[in-house]
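J.: sequence first, predicted model second:
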Amino acid sequence: MADVDGTQGFTSDTVAFFTELEQHNDAAWFDAHRGTYKSCVQAPLAALLEELTARLSDAPVPLRGSRATMFRINRDVRFSKDKRPYNTTASALLTPSGTKAEDAGLLYLQIGSEGGFMAAGLHSPAPARLAPLRDRIVEAPEDFEQVVEDLGAADLALGTDAQLKTMPRGYAEHAEHPQAWALRLKTFIVQRPITAELLLSDDLAERVEEFARDAAPLLMFVAGRGDA
């Protein structure tokens, strides 16, 4: 990752921070290491988002991210049995709007002590947002099949973990549709791992950019756009 305003990329200190946080997930430890968090996690993540914003400005679906699209490391423990106060990973979004709004698709990054992953598409949309995607699949199965083929050519596949066992309400008559499996999806996401080696590599931004461009057919589909 390039040096932006004097900020270096992720380093072994980043990995060490997350490793130790996993072992000492409490406010006292975090307060004592807040400076490390800011310099070794927050700053390089913000720099990565800035670089990716520039790299993806001419992509089929331009994506933008900044400190405003980074997620807080503090966990919301109000309704959780797990009262550990901090996430042991850092995460952020890049979206067409440059905000955390996800309706037009997203690129999601998550990093931790062992690397992380990158994901793209539309995550768990509301039923009102999901219905138009399903309708487009019903009406133009060949177009959606082309999206799937283009993703496959880049060694990407839509995740099927979040998939209904039966046809969704209102789509039972399409149980024999050639893309019936996709009509049962509740989320439209592809992803790739960020290995521990890649996390510390100068190639990180380039590899994330490559992933975003490989995922462009899906991002264009969820945004309601045709071919670029």
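T.: Looks like it came in fine.

J.: going forward, measure contacts and count neighbours with C-alpha atoms only.
T.: Noted.

J.: leaving out chain neighbours, which residue sits closest to the residue positioned nearest the centre of the chain?
T.: Nearest to the geometric centre of the chain sits Tyr108, at 1.8 Å (CA atoms, centre = their mean). Once flanking residues are discounted, Tyr108 sits nearest to Leu93: 4.6 Å by CA to CA, 6 or more residues apart in numbering.

J.: from memory the one you found sits against Gln110, does it?
T.: No: at 9.1 Å, Leu93 does not count as touching Gln110 under the criterion of CA atoms under 8 Å.

J.: next, the contact list for Asp143, please.
T.: By CA atoms under 8 Å, 6 or more residues apart in numbering, Asp143 lies in contact with Ile137.

J.: buried ones in the one helix or strand it maps to?
T.: Here Asp143 sits within helix 141-153, counting by DSSP states H and E. By neighbour count on 16 or more other CA atoms under 10 Å, the buried set for helix 141-153 is 141, 144, 147-148, 150-151.

J.: nearest to Ser39, of those residues?
T.: Leu151 (36.1 Å; CA to CA).

J.: show me where this protein has strands.
T.: Counting by DSSP state E, the chain has these strands, from start to end: 90-94, 106-112, 115-122, 188-194.

J.: can you give me how far the longest one is from the chain middle?
T.: The offset between the C-alpha centroid of strand 115-122 and the centroid of the whole chain comes to 3 Å, using CA atoms, centre = their mean, to the nearest Å.

J.: what does the last one give?
T.: In this view, strand 188-194 has its centroid 7 Å away from the chain centroid, taken as CA atoms, centre = their mean.

J.: then the shortest one?
T.: Computed by CA atoms, centre = their mean, the chain-centroid distance of strand 90-94 equals 7 Å.

J.: what residues does that strand touch?
T.: Outside strand 90-94, the residues within contact range by CA under 8 Å, 6+ apart are 41, 49, 53, 63-66, 69-73, 100, 106-112.

J.: the structure to be compared is supplied as follows:
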Amino acid sequence: MFSPKSLSFLSQLTNNNEREWFKANQVQYENDVRTPALQFIQAMQPHVLALSPRLVALPKKVGGSLMRPQRDARFSKDKTPYKTNVGIQFRHFQGKDVHAPGLYVHLANEGCFLGAGIWHPDSTALNKLRTCIDENPNAYKKALIQLNHAGFEMQGNSLIRPPKGYDKAHPMIDELKRKDFIAIKPISSQQFEDKDFVSWCAKEFEHTQKLMGYLCFALDLDY
């Protein structure tokens, strides 16, 4: 599946981030990046379904678990047309976009990692998550313990001040301030290229089950 050629292509793309170059090297992208990524998704399918039948592992070039290589540069100062990473998301089938709860795999020269949770939830979802943490803190704490033991760390953006309706002395205030509920575990490129990466990845995602179940419960989603 993934090999040193995958990161090598991404490195070349970083130095030649133009449509003309990408089109001229499309075959290399297909062979070294997209095909290995789709093979990985296919191999992960039974493992993802074992974690939850509500998660989707779809090995399609467009509209599946592999995130598109094109960047949305409309609201960014950086107008380069392509992402210099590979993003793979196994998200909840009821989620409409990348902001749904899900599992995530990231391959890049700047760093590789596994992720689980929900990124940039909308205000309605964010309010549900905060209410749930306020009313049901113990299950959330158990999820954090499971993550920490496995080397995952909660990351993402947070508010500077407490959200409206919550006191700064609230025992869970740091968690209530979160705008993202994402657990991240850095991994090496060598792990990506290992022949046992699929089974290793599946085992690592088992450590995120309490968090995923909690977030889905908070959002009234089956898991």
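T.: Received, thanks. Bear in mind the structure is a predicted one, so any value in this text is a computation, not a measurement.

J.: on that earlier part again, list buried residues within the contacts of strand 90-94 of structure 1.
T.: Burial by neighbour count, judged by 16+ other CA under 10 Å, picks out 41, 49, 53, 63-66, 69-71, 100, 106-112 from the contacts of strand 90-94 of structure 1.

J.: Arg178 of structure 2 against Arg161, yeah?
T.: No: using CA under 8 Å, Arg178 of structure 2 is not in contact with Arg161, being 10.4 Å away.

J.: looking at the two, which is more packed in?
T.: Arg178 (22 against 12; other CA atoms under 10 Å).

J.: which residues touch that one?
T.: Going by CA under 8 Å, 6+ apart, the list of residues near Arg178 of structure 2 reads 156-159.

J.: neighbours of Cys112 of structure 2, just the number please.
T.: Cys112 of structure 2: 19 surrounding residues under other CA under 10 Å.

J.: picking up where we left off before, which among the buried residues of helix 141-153 of structure 1 gets closest to Pro217 of structure 1?
T.: Val147 (5.5 Å).

J.: that closest one maps to what in structure 2?
T.: Superposed on structure 2 with TM-score structural alignment, Val147 of structure 1 falls opposite Ala143.

J.: would you agree that match is in contact with Leu211?
T.: Yes: when contacts are counted by CA under 8 Å, Ala143 of structure 2 is listed as touching Leu211 (5.0 Å).

J.: let me see the contact set for the residue lying closest to Gly156 of structure 2 once chain neighbours are set aside.
T.: Nearest residue to Gly156 of structure 2, sequence neighbours excluded (CA to CA, 6+ apart): Asp180, at 5.1 Å. For Asp180 of structure 2, the contact set (CA under 8 Å, 6+ apart) comprises 118-121, 155-158.

J.: just to revisit the earlier point, let's have the strands of structure 1 in CSV, adding distance to Glu209 of structure 1.
T.: Formatted as CSV, the strands of structure 1 follow (distance: least, CA to CA, whole Å):
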stretch, distance to Glu209 of structure 1
strand 90-94, 11
strand 106-112, 10
strand 115-122, 10
strand 188-194, 12
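
J.: which of those sits closest to Val208 of structure 1?
T.: Per CA to CA, nearest to Val208 of structure 1 of these: strand 115-122, 7.3 Å.

J.: so how far is Lys210 of structure 2 from the match of Val147 of structure 1?
T.: Computed as CA to CA, to the nearest Å, the Ala143 of structure 2 to Lys210 of structure 2 distance reads 5 Å.

J.: looking at the strands of structure 1, which is closest to Tyr171 of structure 1?
T.: Proximity to Tyr171 of structure 1 (CA to CA) singles out strand 188-194 among these, at 17.5 Å.

J.: mean distance of that closest one to its aligned residues in structure 2, please.
T.: Compared with structure 2 after fitting, strand 188-194 of structure 1 has a mean deviation of 1.3 Å; criterion: mean CA distance after the TM-score superposition for structure 1.

J.: run through who's touching that strand.
T.: Taking CA under 8 Å, 6+ apart as the rule, strand 188-194 of structure 1 contacts 111, 115-124, 156-159, 211, 215, 218.

J.: quick check: angle from that strand to helix 141-153?
T.: 0 degrees (axes from the mean of the first three to the mean of the last three CA atoms, to 10 degrees).

J.: ok, now how distant is the residue mapped onto Ala24 of structure 2 from structure 1 from Asp26 of structure 1?
T.: With TM-score structural alignment as the criterion, Ala24 of structure 2 lines up with Ala32 in structure 1. Look at Ala32 of structure 1 and Asp26 of structure 1: by CA to CA, they are 10 Å apart.

J.: repeat that for Pro85 of structure 1.
T.: For Pro85 of structure 1, the distance to Asp26 of structure 1 equals 6 Å [CA to CA].

J.: now swap in Trp181 of structure 1 and tell me
T.: Trp181 of structure 1 sits at a distance of 44 Å from Asp26 of structure 1 (criterion: CA to CA).

J.: mind listing what the equivalent of Ile111 of structure 1 over in structure 2 touches?
T.: With TM-score structural alignment as the criterion, the equivalent of Ile111 of structure 1 in structure 2 is Leu107. Taking CA under 8 Å, 6+ apart as the contact definition, Leu107 of structure 2 lies against 7, 85-87, 113, 189, 192.

J.: what about 10 Å?
T.: 2, 6-7, 10, 37, 84-88, 113-114, 187-189, 192 (CA atoms under 10 Å, 6 or more residues apart in numbering).

J.: what subset of those is buried?
T.: Using 16+ other CA under 10 Å, the buried members of these are 2, 6-7, 10, 37, 84-88, 113-114, 189, 192.

J.: would CSV of those with distance to Ala125 of structure 2 be doable?
T.: Converted to CSV, the buried ones among the contacts of Leu107 of structure 2 look like this (distance: CA to CA, whole Å):
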residue, distance to Ala125 of structure 2
Phe2, 35
Ser6, 36
Leu7, 35
Leu10, 34
Ala37, 30
Thr84, 30
Asn85, 28
Val86, 27
Gly87, 23
Ile88, 22
Phe113, 25
Leu114, 23
Ser189, 34
Phe192, 33
